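**Student:** Pasted the sequence and its predicted model underneath.
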Amino acid sequence: MKIKLDKKYKELVSRVKCKAEHELLSGVVGNNALLSEVMSCTNSVKETEKLISDIYFADEIEWIEPRYKWRLKSEKFKERYVRKLIITGSIAFYTIVANATAMTESELKKLLEGTGLPFEAFEKVSVDED
């Protein structure tokens, strides 16, 4: 079985993979930080159990990087959302978040190369659900 997971779950996967099957749920429940991490991506205990089970029984995990919409951190330019112009491959700023381009951190860093704008000047606004 192959599953796709966000890179932020690498530590969770390593913890789950090193536990015996009968220890999984009790090990997660006993670890409040780990439980809150798992519960933050599920809606119920049943979904949490399924995620843990899927991780445990996965033969292969494909790591994906989440896409976010980004904006400048500056108070003066707070409503400046990043958009990648497809034709030119350059960067543009829009005042409406719906016009922003969802990108991974690495895609934004690549887009910023040569612009003089540091990656640290930007913040994540929302996760792209697509």
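**Tutor:** The structure has been received and is ready for your questions. Numbers count the residues shown, from 1 in each chain.
**Student:** contacts and neighbour counts: CA atoms only from here.
**Tutor:** Fine.
**Student:** Okay, strands next: where are they in the protein?
**Tutor:** 2-6, 60-64, 68-72, 81-84, 91-94, 122-127 (DSSP state E).
**Student:** take the one below as the second:
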Amino acid sequence: MKIKLTLDEKYREMVEDIRSVNNPNCSYYMDSYTEKIEALTRSWFDSGEIYEYQVKVIERIHSADEIEWIEHKYNWRLKSDKFRKRYIGIDILGGVLFFKQPEAADNMTESELKKLLEDTGLPFEAFEKVEADD
């Protein structure tokens, strides 16, 4: 049976760490990634924080044949404080706009922002990601 997982990008470091060894030590990963493993345990099983299910989460990640990543969306803003309108967005015709308030900006993945910046002369490195709730 082929195991395919679809996970949020925020789990990438943990998943790569778990998959990098032949036989994962479950207690090490539960200590190192407590919050993330508990979040996955709650989303995959109706068990809350039961140890056996947390071990199953680690084993499932380790034995997965394929992992598909879902990129997280962020608000993006210019790193410099010299700009009054710092948050980036998209107008109705697909052009680049800047807003003073983060709630007016568009939520975008990193790849969406890079695509938007193509042919604008604006470097990706000039922007920083901000959680959409901030």
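**Tutor:** Cool, got the structure. Computed from a predicted model, the values in this text were never measured in an experiment.
**Student:** related to what we said a few turns ago, next, format the strands of structure 1 as JSON lines and append mean neighbour count and distance to Glu105 of structure 1.
**Tutor:** Output for the strands of structure 1, formatted as JSON lines (neighbours: other Cα atoms under 10 Å; distance: least, Cα to Cα, whole Å):
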{"stretch": "strand 2-6", "mean neighbour count": "13", "distance to Glu105 of structure 1": "13"}
{"stretch": "strand 60-64", "mean neighbour count": "13", "distance to Glu105 of structure 1": "12"}
{"stretch": "strand 68-72", "mean neighbour count": "22", "distance to Glu105 of structure 1": "8"}
{"stretch": "strand 81-84", "mean neighbour count": "23", "distance to Glu105 of structure 1": "12"}
{"stretch": "strand 91-94", "mean neighbour count": "16", "distance to Glu105 of structure 1": "14"}
{"stretch": "strand 122-127", "mean neighbour count": "16", "distance to Glu105 of structure 1": "9"}
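**Student:** just so I know, which of those lies nearest Lys50 of structure 1?
**Tutor:** Closest to Lys50 of structure 1 of the strands of structure 1 is strand 2-6 (Cα to Cα; 12.1 Å).
**Student:** superposed on structure 2, where does that closest one end up, distance-wise?
**Tutor:** Following the fit onto structure 2, the mean deviation recorded for strand 2-6 of structure 1 is 2.3 Å by mean Cα distance after the TM-score superposition for structure 1.
**Student:** circling back: in JSON lines: the strands of structure 1, plus distance to Cys41 of structure 1.
**Tutor:** Supplementary listing: those in JSON lines, determined by distance: least, Cα to Cα, whole Å:
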{"stretch": "strand 2-6", "distance to Cys41 of structure 1": "10"}
{"stretch": "strand 60-64", "distance to Cys41 of structure 1": "15"}
{"stretch": "strand 68-72", "distance to Cys41 of structure 1": "16"}
{"stretch": "strand 81-84", "distance to Cys41 of structure 1": "26"}
{"stretch": "strand 91-94", "distance to Cys41 of structure 1": "30"}
{"stretch": "strand 122-127", "distance to Cys41 of structure 1": "13"}
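**Student:** for the ones you listed, which one sits closest to Thr42 of structure 1?
**Tutor:** strand 2-6 (12.9 Å).
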